[in-house]
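>>> Sequence plus predicted model, see below.
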Amino acid sequence: MKWLVGIVAVLLLCLAVYAGLAFVSALDLVSAVRSSDAAQVMARTDLPRVRHSLVDQVVSAYLDRLGQKRPVRPLERMAISAIGTTIANDLAIKLMTPENLSALLKSGTVRDGAENITFGTMSSLAEFDISNIFVFAGRITLVKPVEFALRLGDSQDAGRVSMHLDGTTWKLSGIGLPPKVLANMVDRLPTR
């Protein structure tokens, strides 16, 4: 019986450390965004994962626009990656500059800084009430054991961010853009 209590206590302690690390990492990211510290935001971001999440969203929205409402299969994904720098990848790279990413998370404005094009807005991470742990916990969706998504608001146009466990810290690994923003981005792409 003592072994069972000990095992349960250790599991609860591990769960508390796991959740605590997620909360502290999210708090650090929000703090860096609020202070407009692009270097700290970039240090707390896994750029390849964020870029990949944006490319996936743009490609899926583009296929929807073309009338091919289906998920992108792994072989298609691999073909898109093998082609090299595609239009969606170029767009994601422009969105992922330190200044654009910092501005996106702080103001919620999705823009292409190189051409000064604004695609739309979403809820900002800087305005997220991280001090209330119950609001924070209520907006979390566990994607995988090492990744969670955080809804930035209640509406569909609020958007979300994803964080991935990287060693002992959680890093920004994805930005879920609202459908209106994705539609505006895809409208600027060629139809064929």
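Right, received. Where do you want to start?

>>> switch to C-alpha atoms for all contacts and neighbour counts from now on
Noted.

>>> hang on, residue 175 in a strand?
Yes. Assignment of residue 175 by DSSP: H, G, I helix; E, B strand; the rest coil places it within a strand.

>>> how much space is there between residue 51 and residue 63?
Counting by CA to CA, to the nearest Å, the gap from residue 51 to residue 63 is 18 Å.

>>> Please identify which of these two sits among more neighbours.
residue 51 (23 against 17; other CA atoms under 10 Å).

>>> contacting residues for that one?
Neighbour list for residue 51: 89, 92-93, 96, 174 [criterion: CA atoms under 8 Å, 6 or more residues apart in numbering].

>>> Next, format these as a markdown table and append neighbour count and distance to residue 16.
Output for the contacts of residue 51, formatted as a markdown table (neighbours: other CA atoms under 10 Å; distance: CA to CA, whole Å):
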| residue | neighbour count | distance to residue 16 |
| --- | --- | --- |
| 89 | 20 | 38 |
| 92 | 21 | 35 |
| 93 | 19 | 36 |
| 96 | 21 | 33 |
| 174 | 24 | 24 |
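
>>> Which members of those residues occur in helices, if any?
Using DSSP state H, 89, 92-93 are the members of the contacts of residue 51 that sit in helices.

>>> another structure for you, compare them:
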Amino acid sequence: MPDMIWTLRVSFLLFLAWLIFLVSPFVALYDLAKAVQARDTAKIEQRINFHAVRLSFSRQLLGEYLKSADGQDIGGIDRNAAASAGATVFDPYIEKLVTPQALMDLLQKGTSPQGPAGPAPDLQAFDLGTMNRETLRKAWDLFISSESQGFRTIVMPLPTDRPKDEQFRLTWRLSGTTWRLSGLDLPKALRDELIRRMPPPSG
């Protein structure tokens, strides 16, 4: 009997630890939402891996920029010149998009310094302080639509009620004991507009 009680206790503790781990990235999302709402730059910097997000933006924008050439030219620029633009022009352009203030505007309003307003990720929909049926529904939709990639990475599509090409995809990675935003895939319309506004290699 004592062995059974001990086994049940250990099983319960393991289940509790697993449950805490399961919900922890969503707690991180809530924490980020509150920081964005409060314009809390210090908290934003704790929750976002800016270097990783810059790489995420570079991958999306430069990749699509080059793909659009498809062996042709982009506004009179050939594909090789487009590739060289990454080192001379593209990085400074990305720097303006991935600052604490710029990401706060992007996550809260769907705007960026170099692009138009669009649908926002709707982080405030997960405000636990205003728990109601709608909040619970959105939280559940997010939970079932999120994609785990191993134990240390999870991708959350937002808003959950938008078509895929109108969603932001937030990639969270576990760093030590803290979930940090390490990737931010943009909706197609915003991505295309940012590519269109990218300065030419001639600067």
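Happy to help now that I have it. Just so we're clear, the structure is a prediction, and the values are computed from it rather than from any experiment.

>>> Quick one: map residue 13 of structure 1 onto structure 2.
Matched to structure 2 by TM-score structural alignment, residue 13 of structure 1 sits across from residue 16.

>>> in the helix or strand harbouring its match, what counts as buried?
Using DSSP states H and E, residue 16 of structure 2 sits within helix 2-38. Residues of helix 2-38 of structure 2 classed as buried by neighbour count (16 or more other CA atoms under 10 Å): 24-36.

>>> next one: stretch 130-140 of structure 1
Residues of stretch 130-140 of structure 1 classed as buried: 130, 136, 139-140 (neighbour count, 16+ other CA under 10 Å).

>>> Name the nearest of these relative to residue 59 of structure 1.
Comparing these against residue 59 of structure 1 with CA to CA picks out residue 140 as the nearest, at 25.5 Å.

>>> How about the equivalent of the closest one over in structure 2, nearest residue that isn't a chain neighbour?
Using TM-score structural alignment, the equivalent of residue 140 of structure 1 in structure 2 is residue 146. Setting aside the residues directly before and after it, residue 146 of structure 2 is nearest to residue 156 in space (CA to CA, 6 or more residues apart in numbering), at 4.6 Å.

>>> Tell me which residue of structure 2 lines up with residue 157 of structure 1.
Matched to structure 2 by TM-score structural alignment, residue 157 of structure 1 sits across from residue 166.

>>> Relative to structure 2, what is the average displacement of stretch 19-29 of structure 1?
On superposition with structure 2, the mean distance recorded for stretch 19-29 of structure 1 (mean CA distance after the TM-score superposition for structure 1) is 1.6 Å.

>>> from the middle of its chain, how far away would that stretch be?
15 Å (CA atoms, centre = their mean, to the nearest Å).

>>> Now do the strands for structure 2: every range, in order, please.
147-148, 153-158, 168-175, 178-185 (DSSP state E).

>>> Can you add distance to residue 47 of structure 2 and give these back as TSV?
Output for these, formatted as TSV (distance: least, CA to CA, whole Å):
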stretch	distance to residue 47 of structure 2
strand 147-148	19
strand 153-158	14
strand 168-175	9
strand 178-185	5
